[in-house]
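Asks: Predicted model and sequence below, questions to follow.
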Amino acid sequence: MTHPVQTSIINHSRLYANNYYLNLYQAFINTEDGEVYEYEIEADTFHDATEKAEEYAFSLGVDITYIEVYHMV
């Protein structure tokens, strides 16, 4: 008689070994027309997330009032 055994590969994976966790940021791009565009951004630092949000804002081709970036917990 055989018994199935299930083991977790997460404990032995590279993600677990390096203690790598996703850094997610939420960006809101507010336009002069009152529209708000929302993005989820994966970045290493707050600075990198802000730069990516600015790139997204530039690609929209609209007049930007301000950009908000928040770290998602």
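Replies: Arrived safely.
Asks: Please make it C-alpha for all contacts and neighbour counts, starting now.
Replies: Fine.
Asks: Just give me the neighbour total for the closest residue to Leu24 other than its chain neighbours.
Replies: Among residues not flanking Leu24 along the chain, Glu42 sits closest, at 4.7 Å (C-alpha to C-alpha, 6 or more residues apart in numbering). Using other C-alpha atoms under 10 Å, Glu42 has 17 other residues around it.
Asks: likewise Ser59?
Replies: Neighbours of Ser59 (other C-alpha under 10 Å): 9.
Asks: which outside residues touch the longest helix anywhere in the chain?
Replies: Ordering each helix of the chain by length in residues (DSSP state H) puts helix 46-60 first. Contacts to helix 46-60, defined as C-alpha atoms under 8 Å, 6 or more residues apart in numbering, come from residues 25, 27, 29, 39, 41-43, 64, 67, 69, 71.
Asks: Okay, one more to line up with it:
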Amino acid sequence: MNKKGRLSTKKKLKNGYYMSISNSISSKPVRIMRDTFEEMKLVEDKFRNRDFKYLGLVKDNIWLDGEKKGKTTN
């Protein structure tokens, strides 16, 4: 039986700085977004005893820096 209807679309990321934070290597990371670089630095300082990874800056659904530089967010 085939499903009928509209296909699902992926959510677009908001403009801002993205980072992932996890308690240890075994735990699943949480992705956090902040609007400014200063806010991102405050989060990095707050979670300094956890695994912190900078993912990059997103503007108009394109990664401007980080591992996925130049790629779309979808």
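Replies: Right, received. Where do you want to start? Given the structure is predicted, the values throughout are model-derived calculations rather than measurements.
Asks: Got a TM-score for the pair?
Replies: With the length set by TM-score structural alignment, normalised by the length of structure 1, the two chains reach a TM-score of 0.42; 43 aligned residues with a C-alpha RMSD of 2.7 Å.
Asks: just checking, Tyr39 of structure 1 is part of a strand?
Replies: Yes - under DSSP: H, G, I helix; E, B strand; the rest coil, Tyr39 of structure 1 falls within a strand.
Asks: My read is that the residue nearest to Leu24 of structure 1 contacts Tyr25, right?
Replies: Yes - using C-alpha atoms under 8 Å, Glu42 of structure 1 is in contact with Tyr25, at 6.2 Å.
Asks: related to what we said a few turns ago, the helix or strand that comes right after the longest helix of structure 1 packs against which elements?
Replies: Using DSSP states H and E, the next helix or strand after helix 46-60 of structure 1 towards the C-terminus is strand 64-71. Judged by 3 or more C-alpha pairs under 8 Å, 6 or more residues apart in numbering; DSSP states H and E, the packing partners of strand 64-71 of structure 1 are strand 24-31, helix 46-60.
Asks: Which among those is found nearest to Leu15 of structure 1?
Replies: strand 24-31 (16.2 Å; C-alpha to C-alpha).
Asks: ok and that closest one relative to strand 64-71, angle-wise?
Replies: 170 degrees (axes from the mean of the first three to the mean of the last three C-alpha atoms, to 10 degrees).
Asks: packing partners for strand 24-31 of structure 1?
Replies: Looks like strand 24-31 of structure 1 contacts strand 36-42, helix 46-60, strand 64-71 (3+ C-alpha pairs under 8 Å, 6+ apart).
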